[in-house]
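Chemist: can't give you the sequence, but here's the structure:
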């Protein structure tokens, strides 16, 4: 199968492997092995159906399917049709899914019959039921040409307004990132990788298409097995050849908890989503026999902007995130957007091809966070990350945390204000402050301090209330009742005092 001239996208790279090695395994599940030829044929058939259904460039197609295999085909088919995809984690609350579809401006929905009825997502265009045949015959694909500035996908971040922010990513950023992973880390037909990140999060795009565009094998493990350290380790052990694993440091810590037996031999581990330093300090770097690469970058800059190859003797004097990948720039600036000297602390500003188009339907927020880049070509922009860092004499960046209230939990960036807003919608809660704590293993978790008429309010009731609108990773581990919320001299919540305060007697969170 030859690729029509549609511009260079990850689908073109996948089709090239269908031409060169059509019988090589592309997707491996517990039930079947899908070759590159079969995968390309399935993508082509669905893309033809989508084009026939009137799906056009720059339109956003939401994808809600239970199986990752079906999601892979749907994502690639949407790209082949020239549109942009929004993958949804169907385990999220229905209210949140509806908000994501709305903020992304999704016009169409690709799903299955049962899910379509349960989710009832509001899309103005077509709902394509993938478990039913097409209404009309599928014709050969005549895909539109895709420009590097065309919209590729939409992902979401937590928003302080109580609704998720839709981040619009273009093809130029996605293609640059996938190309850098393949070239910088030597991925190829020998590569075997496991899909780890849940659908609906941008890391899943890396997990899926980095090995497939390299001609490697992608192993799809049932979600239930991934949530068990023994099941996940067993799945990785079953792989032969050169194994690549992408994971958060929290997951690596769990997998390596039993020492050298916790992880099978791995050629390459890509860590991202949160600080790697606790993992290194735990002494478990030794269980990774291959290369360990620490990646850093926000969703607004196409997943990864810098990378640092961690030496065998682990660095424990800071959270080093390395140097920028190709076609990406990183500047450390002060509050007046002036460069800070090496060794000084500045806010991370990221420029280059990975910078997103902006936030869907949020022109004010887009203008605030995506600012002109004075060091770039005319019209170039850079993203104000809100992260603090310093540059070492060797050029490596050291990540120092957030300048604002946003935090990372299990690789997910969130704004505590969104959780606080959800808590305040509970009738008995009159004030709420959410803070991040760290346990003795270096893992970050959330504690919600609440005030109000709480005598009869139980933790299960609060969790059930939050679960209607928030994903699981935004759920506080503990709820602490306070009689009066402490404040600073300026009238703001005194978070330092809250962290040090003991809970009230009888507090069920004790």
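Modeler: Happy to help now that I have it. These numbers come from a predicted model, not from an experiment.
Chemist: for the rest of this, base every contact and every neighbour count on C-alpha atoms.
Modeler: Will do.
Chemist: which stretches of the stretch 151-300 of the chain form helices?
Modeler: According to DSSP state H, counting those that start in this stretch, the stretch 151-300 of the chain carries its helices in the segments 171-185, 203-213, 223-226, 229-237, 249-255, 277-281.
Chemist: for these, give me a markdown table that also has mean neighbour count and distance to residue 51.
Modeler: Listed next are the helices of the stretch 151-300 of the chain as a markdown table, based on neighbours: other C-alpha atoms under 10 Å; distance: least, C-alpha to C-alpha, whole Å:
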| stretch | mean neighbour count | distance to residue 51 |
| --- | --- | --- |
| helix 171-185 | 19 | 19 |
| helix 203-213 | 24 | 22 |
| helix 223-226 | 14 | 32 |
| helix 229-237 | 17 | 37 |
| helix 249-255 | 21 | 40 |
| helix 277-281 | 19 | 47 |
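Chemist: take this one as well and set it beside the first:
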């Protein structure tokens, strides 16, 4: 079974449950059965083949979450090609770079993304184009070897440029057919993550290859109230939340997860208190802590936790999935003894083919496995861990400077390269600041070549080069970088951002203003907020936004969507929105 390709495994499930619901779109209520999903994917696959798409050609996907997105991914694989997800938040230059670097043959869009600044030099196909119904609905019959690539996902790179992780079909099927997963727990799975995030593989293909149903969440970021409604309305049984989002939900609205059979979380350090809180509030739920890397095909180890579990100060990494080997080695590639820190290497099942078109970086991270068969490789994760005397594996941090921001891997060097390229910047350093709620916030420190530097213009410049999650929440201008006695960067001496420099001075003018100012101050960790201060200019990021909106709902009874916060980011503007909603309700 593990040797099958994704389309072959899907075809087996199609034969068993052709009329069962495969995909539901929460925003519209639209549904596709397995048969209808197969036919739509076949038509698109036939069209791609007609455009010359062949074996392991890359097909870029720039779309919002929708039924069409699921159709697109299945169609690409049926055509024998490789899907190349382009994150919606990528600026135009980054989109073009990924398209060019990967050598994409075609770009798939929807009506919304087609209206944006699309990359040049590649044919564009709109997935929801009515003309596609003229294509044959029969399977194209392309012979697909399990060793072919399934997808290439670009992650942040230490050289200042992204790197494309190339993963084969057999490794995806191996992951999804692991006996540790319970298809019943993911019978109705919520598709919530961005399609450029590797957990998308798990969210879509686990239910579809086991007869389950994918419920596609509405486009954009979701707040706890919306998540609660989706879980209840669609009787969601399983979903994935990044460690940061899981912590926010656990602290702000753990009852939103009631009804779930399982929630999978990982991608960063998991807060033990968050796990305990969800297990306490949600009867019968399994919180499955997960560890993995994009280069290890999404997930490599897991730890299921249920009510009554003894959770210490650290949530362990857990046990390897079937066929996966997790080694903790020292600098000489020798296993370290218990209680000694070492670096995690992933071996055997799950190891990706490497980085597309980047042999040097592939050789650096995918190294020969001295413990395996001749020619076998290990992936050097860069993660530090140790085994306790009882054999439990605990995560300790990073060997290098890589960070996880909102579940995405971020190389500070890539952000630093973007800042250093701005005219007038002599030096740039990017560090992570730990927030009170456990989230991380990027801070960009710059030294001007001479005179002052327009930090607002620098922020705008950075947004044209990097996705939102890689843009520093705050920028600090320094006369020089602080150094240690040995001439190295003194990270401890780097000043915290001073948000007082950009604060407006207008004080609260109503009781509602006062309530909102107190919520802003608490969530952002700043001593005082004026009613014209912008949430985002004060360093707010998406996880804090969820905390903010949930607390506003609790204090005022008014639901506010994240998109509204982007349009009305100040206390004064949000107060006007709340007043208008209250008036309408009356």
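Modeler: Happy to help now that I have it. All of these numbers come straight from a predicted model, not from anything done at the bench.
Chemist: returning to what we had before: so can I have CSV of the helices of the stretch 151-300 of the first structure showing distance to residue 383 of the first structure?
Modeler: Formatted as CSV, these follow (distance: least, C-alpha to C-alpha, whole Å):
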stretch, distance to residue 383 of the first structure
helix 171-185, 13
helix 203-213, 19
helix 223-226, 33
helix 229-237, 36
helix 249-255, 25
helix 277-281, 25
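Chemist: residue 76 of the first structure: which of those helices is closest?
Modeler: Residue 76 of the first structure lies closest to helix 203-213 among those, at 9.4 Å (C-alpha to C-alpha).
Chemist: the helices of the stretch 151-300 of the first structure: which one's closest to residue 448 of the first structure?
Modeler: Comparing the helices of the stretch 151-300 of the first structure under C-alpha to C-alpha, the one sitting nearest is helix 249-255, at 21.4 Å.
Chemist: ok, which of the helices of the stretch 151-300 of the first structure comes nearest residue 98 of the first structure?
Modeler: helix 203-213 (20.5 Å).
Chemist: post-alignment, that closest one versus the second structure, mean distance?
Modeler: Here the mean offset of helix 203-213 of the first structure against the second structure after fitting is 1.3 Å, by mean C-alpha distance after the TM-score superposition for the first structure.
Chemist: and that helix, which stretch of the second structure?
Modeler: Under TM-score structural alignment, helix 203-213 of the first structure corresponds to residues 199-209 of the second structure.
Chemist: and the helix or strand hosting residue 371 of the first structure, how far from the chain's centre?
Modeler: Remark: residue 371 of the first structure resides in strand 370-372, with elements defined by DSSP states H and E. Mean-position distance between strand 370-372 of the first structure and its chain equals 23 Å (C-alpha atoms, centre = their mean, to the nearest Å).
Chemist: where in the second structure does the helix or strand that it is followed by align, residue-wise?
Modeler: Downstream of strand 370-372 of the first structure, the first helix or strand assigned by DSSP H and E is strand 381-391. Aligned using TM-score structural alignment, strand 381-391 of the first structure spans residues 377-387 in the second structure.
Chemist: residues in contact with that stretch?
Modeler: With C-alpha atoms under 8 Å, 6 or more residues apart in numbering as the test, stretch 377-387 of the second structure has contacts from 293, 295-296, 328, 337-348, 351, 365-369, 393-400.
Chemist: re earlier: and the strand holding residue 371 of the first structure, what does it pack against?
Modeler: strand 381-391 (3 or more C-alpha pairs under 8 Å, 6 or more residues apart in numbering; DSSP states H and E).
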